[in-house]
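**Student:** pasting a predicted model and its sequence here:
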Amino acid sequence: MTTADNNGPKPAANPPAFLVGSRPSFLEVVASHSSFKDRHAEQEKQEQPETESSLPEVNPLMGSTTRLEQFAKWSMAATLVSIFCTAWIAWSIYELHDFALRQAKSVSDSIEVSRYAILAANRRAEATEKNYDLAAETSRNQLRAYVSVLGISTQNAFEKNMASSLNYKNVGQTPALGLKTLVDAVIIPSAGSDIKPPRAYSASYNADSEPTVALGGGIAASDPITRTFKEAELEEFRAGTKLYLVWGAIYYSDVFGKNHYTRFCRYFKNGELSRWLLCQTGNDSN
């Protein structure tokens, strides 16, 4: 059995390029030599620093200055924008403040106008109420009872039992309710012109237990005055040295619940019983 002879020369693992394929040129043979490659690499390394050293050196401060300039420009721009915004905000605040002042003045004027309107309305209401009260009072005064004294008549003149009668009348349109008369008579000395009753009756009368009457509108009535006099008093009255005086009060209320009074004082002199005169005081009513 024939076997391959492996003991012969073996080819190199990495044969030079000029040994592979066709015949290489002299330059290729030289270039493929390892020593030539090493020298070529060293030359490139030596040439490379020279190339790098030939470039201009970059100053780091210049880059920082550029960045600072850019930052300053942006800062100035931001400052200008901030100033503009601040000015706009200030102007807006001023406008808002001015608008608020105008609104406040407008509201104040409106409130003042409303206040005057309310005052005017209140005055009109008060005037209307006063007119209503005046009209109601006028109506009540027109309809209420008025009791007036018509006169005094005398019977049995110059006798011991001489008596007089008080004549009065309700001249109003409605009845006089709870009517009560108080009358008295006396012979007094004639002393000057200031004739007044011996005592005055009050403006009110509170005697609920005593009987009273009602006097309709336009109705007249009379109450007798019974008084016993001495003959000497009657002679002095006849001679004119004394006066015959009748006074009193009439109390009543109207249909509207208001109390009234009529006080009177009349006197006769010189023995004339047909002509009576008014006293200086004691004649009033409400």
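**Tutor:** Done, it's in.

**Student:** could you use CA atoms for every contact and neighbour count after this?
**Tutor:** OK.

**Student:** where do the helices of the stretch 51-200 of the chain begin and end?
**Tutor:** Per DSSP state H, counting those that start in this stretch, the stretch 51-200 of the chain carries helices over the ranges 60-143.

**Student:** and Ser53, how many neighbours?
**Tutor:** 10 (other Cα atoms under 10 Å).

**Student:** one more structure, for comparison:
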Amino acid sequence: MSKQAREQTVAFVGLGMMGGPMAENLLKKGHPLVVYDIDKAKVRRFVELGALGATGPADAARQAGIVISMVDTTAQAEEVIAGSDGFIQTGQSGDVVISMGTIDLMALRRLHPKLAAKGVELLDSPVTGMEKGAKEGTLNAYVGGDAAALEKVRPVLQSMATKITHFGAIGQGLAMKLINNMLFQVNRVLIIEGLALGAKAGLDPQQMFETISGTTGNSVAFQYSAPRILNREFDGIRMDITFKDVELQTQLAKSLGMPMFMANTALQVYQMARAQGLGDKDGVAVVQMYEQWTGVPVEGRK
């Protein structure tokens, strides 16, 4: 592969619920793409779509000048980026690594100098917009890191996101993402408590939803969560991922010496739900735990 071809190629590691559609949009926009995922069936599917398959993160980075990590956890990101088979092993001076998963920003900042020593720039660019935005290419990208590196990869990010905001130094994009997630994930617990309380008091959950939709209690979180609760739609973003996010929020506060009341309480609610076997369900499935406590279902009209 020529140097110019490598510089124009994008490597994408992590083809899950969000990463898969994001990588597809890169292909649709004409970016030469190399992919890797521990699920070999996902890699084969992308090869059929026109991408090149890699044998691991290092192999993916060997073939691309822009390298994306879209994995679930901090440990996975550290292994993909700086592990024994990570990007760092084959990255070249001038490359840009973009960490797009929601991970520990302190861990990400520790990776930054390791890559910099090889002349590789690191950006954090977590995204919001859920699976729908990933499929439609309408995500919001929250970027931290060097401004010049951002401009270099902007066309790649624009293939996946319609709004790209630079928040400053490395880790600042993650900080913004964690706060945005906190406002949604903590609010969802309160929404469930409110609906469960109303149902226990004898109110019709469907009528509650219709009423709150036109009042000061309404929110984006309410419009996402309440219909799913009423319709018993518990598939979606796994509660294990939600728990991971809220844990990161509380860890960040701890590292900064800041008390956190509501997020820590929500963390325990999600943990209780996971302990009851709901970890693979969307966070709205927490309502099932409240229904056990109240003895009253929170359902829409039949």
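**Tutor:** Received it, and whenever you're ready, just let me know what you need. Here the structure is a predicted model, which means the values were calculated and not measured.

**Student:** need the TM-score between these chains.
**Tutor:** The TM-score (TM-score structural alignment, normalised by the length of structure 1) is 0.21; 100 aligned residues with a Cα RMSD of 5.9 Å.

**Student:** and the gap between Leu27 of structure 1 and Ser35 of structure 1?
**Tutor:** Separation of Leu27 of structure 1 from Ser35 of structure 1 (Cα to Cα, to the nearest Å) stands at 14 Å.

**Student:** ok, Tyr261 of structure 1 next?
**Tutor:** Distance from Tyr261 of structure 1 to Ser35 of structure 1, counting by Cα to Cα: 162 Å.

**Student:** rewinding a little: which one's more surrounded, Leu27 and Ser35 of structure 1?
**Tutor:** Counted by other Cα under 10 Å, Leu27 of structure 1 and Ser35 do not tie: Ser35 has more neighbours, with 11 against 8.

**Student:** quickly find the element holding the more buried one.
**Tutor:** helix 34-54 (DSSP states H and E).

**Student:** contacts for that helix?
**Tutor:** Applying Cα atoms under 8 Å, 6 or more residues apart in numbering, the contact partners of helix 34-54 of structure 1 are Val30, Ala31.

**Student:** residue contacts, Leu61 of structure 1?
**Tutor:** Leu61 of structure 1 neighbours (Cα under 8 Å, 6+ apart): none.

**Student:** look at Val149 of structure 1 and say how many residues are nearby.
**Tutor:** Neighbours of Val149 of structure 1 (other Cα under 10 Å): 19.

**Student:** revised request: answer the last question for Lys132 of structure 2.
**Tutor:** 12.

**Student:** how near is it to Ala199 of structure 2?
**Tutor:** On the measure of Cα to Cα, Lys132 of structure 2 and Ala199 of structure 2 end up 30 Å apart.

**Student:** got it, and Val186 of structure 2?
**Tutor:** Per Cα to Cα, Val186 of structure 2 is found 21 Å from Ala199 of structure 2.

**Student:** only the buried residues of the top strand by length along structure 1, if you could.
**Tutor:** Ranked by number of residues, the top strand in structure 1 under DSSP state E is strand 176-189. Buried residues in strand 176-189 of structure 1, counted by 16 or more other Cα atoms under 10 Å: Ala176, Leu177, Gly178, Leu179, Lys180, Thr181, Val183, Asp184, Ala185, Val186, Ile187, Ile188.

**Student:** check which helices and strands it sits against.
**Tutor:** strand 213-215, strand 220-226, strand 242-253 (3 or more Cα pairs under 8 Å, 6 or more residues apart in numbering; DSSP states H and E).

**Student:** swap the cut-off to 10 Å and go again
**Tutor:** Judged by 3 or more Cα pairs under 10 Å, 6 or more residues apart in numbering; DSSP states H and E, the packing partners of strand 176-189 of structure 1 are strand 163-170, strand 213-215, strand 220-226, helix 231-239, strand 242-253, strand 259-268.

**Student:** just the angle for it relative to strand 259-268, thanks.
**Tutor:** Using axes from the mean of the first three to the mean of the last three Cα atoms, to 10 degrees, the direction of strand 176-189 of structure 1 lies 30 degrees away from that of strand 259-268.

**Student:** follow-up on the earlier one: compare the helices and strands packed on strand 176-189 of structure 1 and report which one is nearest to Ser153 of structure 1.
**Tutor:** Ser153 of structure 1 sits nearest to strand 163-170 of all these, at 5.2 Å, using Cα to Cα.

**Student:** by contact count, what packs against the closest one?
**Tutor:** strand 147-155, strand 176-189, strand 220-226, strand 242-253.

**Student:** turn these into TSV, columns for distance to Ser82 of structure 1.
**Tutor:** Below are these laid out as TSV (distance: least, Cα to Cα, whole Å):
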stretch	distance to Ser82 of structure 1
strand 147-155	97
strand 176-189	95
strand 220-226	105
strand 242-253	91
